[in-house]
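J.: 3D, please:
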Amino acid sequence: MSLPRAKLTRNFPGCPVEATLSFLDGKWKGVILFHLMGGTLRFNELRRKLPSVTQRMLTKQLRELEESGLVSRTVFPVVPPRVDYALTPLGTTLKPVINALAAWGEENVFCLPEGRHLRDVSAASGAPAIEA
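T.: Alright, predicted model coming up:
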């Protein structure tokens, strides 16, 4: 294929599940979307919520999400630079998918206590609650 899969939104050569997963393809994209469901976040706020991701990888994943139309990036011309990230209307339509993934993980995957702590901190800061 000459075009990246995420660019083939109108004419994807596979099943609908494969097409949807192509938007979430990447270790951090689903987690980034989960945190943005709670509202607009600045770059460093996202970094704090994802302590295991490198700055380079977070930037790469955010750019891919922006390119696919799921995330918007707003740059404010101030010193120091301020960049906000938010879900687009298209990104918002993935909320049920991300919530379903979170609920499945809550029910079927054992998370280490520090992972649960990070999730609880995210929930306290406005990230969406996981309904069991």
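
J.: For the rest of this, base every contact and every neighbour count on C-alpha atoms.
T.: Will do.

J.: Find the helix or strand that Val122 is a member of.
T.: Just so we're on the same page, residue 122 is Ser rather than Val. When secondary structure is defined by DSSP states H and E, Ser122 falls within helix 113-124.

J.: For the comparison step, fold the sequence that follows:
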Amino acid sequence: MSGFKSDQYGTCTFTVKQACPIELTMHIFGGKWKGIILSLLSQSPMYYNAMRREIPGISQRILTLQLRDLENDGIIEREETNDNPKKVLYYLTALGEDFVPILKSIETWGNAYLCKKNEHKRS
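T.: You can find the predicted model right below:
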């Protein structure tokens, strides 16, 4: 896994010998860009450059690091083409596909939260 230490995050890890499942999940899928990357890949496999165009504000370095983390954690895989220049296609693994319903639930909750937040501001 990409740098996770079971004693690294919060009080949960002090009460158990192994990593807290919630902390572990947030470590693997958390951050500013991973949700967006996974959302794109849940729709279809994507080439690196196409993905970069779809994510405004992400640098080439950060996208590469995030993809590498997700690949190391077994969530996505990459496939290089024999084209010249080479292209790299990214897609979800079975483990990544298992996360898609959770990702959609997070999206639903986020939309509901924004609606309620906006209603509260108007009243």
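
J.: TM-score for this pair?
T.: TM-score of the superposed chains, computed with TM-score structural alignment, normalised by the length of structure 2, equals 0.77; 104 aligned residues with a C-alpha RMSD of 2.0 Å.

J.: ok, back up a step: quick one: the helix holding Ser122 of structure 1 aligns where in structure 2?
T.: When helix 113-124 of structure 1 is aligned against structure 2 using TM-score structural alignment, it corresponds to no residues at all.

J.: Please compute how far the lengthiest helix in structure 2 lies from its chain's middle.
T.: Longest helix in structure 2 by number of residues (criterion: DSSP state H): helix 94-122. In terms of C-alpha atoms, centre = their mean, to the nearest Å, the gap separating the centre of helix 94-122 of structure 2 from the centre of its chain is 14 Å.

J.: Can you mark which positions in that helix are buried?
T.: In terms of neighbour count (16 or more other C-alpha atoms under 10 Å), helix 94-122 of structure 2 has its buried residues at Gly96, Glu97, Phe99, Val100, Leu103.

J.: Distance of the residue most central in space within structure 2 relative to Glu79 of structure 2?
T.: The centroid of structure 2 falls nearest to Lys34 when counting by C-alpha atoms, centre = their mean (2.7 Å). Counting by C-alpha to C-alpha, to the nearest Å, the gap from Lys34 of structure 2 to Glu79 of structure 2 is 19 Å.

J.: Which stretch of structure 1 lines up against the host helix or strand of Leu38 of structure 2?
T.: Using DSSP H and E, Leu38 of structure 2 falls within helix 34-43. With TM-score structural alignment applied, helix 34-43 of structure 2 matches the range 29-38 in structure 1.

J.: Quick one: distance of the matching stretch to the chain centre.
T.: Centre to centre, stretch against its chain (C-alpha atoms, centre = their mean), the figure for stretch 29-38 of structure 1 is 3 Å.

J.: buried stuff in it?
T.: Taking 16+ other C-alpha under 10 Å as the neighbour-count basis, stretch 29-38 of structure 1 is seen to contain the buried residues Lys29, Gly30, Val31, Ile32, Leu33, Phe34, His35, Leu36, Met37, Gly38.

J.: I'd like these as CSV, with distance to Val78 of structure 1 appended.
T.: Listed next are the buried residues of stretch 29-38 of structure 1 as CSV, based on distance: C-alpha to C-alpha, whole Å:
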residue, distance to Val78 of structure 1
Lys29, 28
Gly30, 30
Val31, 28
Ile32, 25
Leu33, 26
Phe34, 28
His35, 25
Leu36, 23
Met37, 26
Gly38, 25
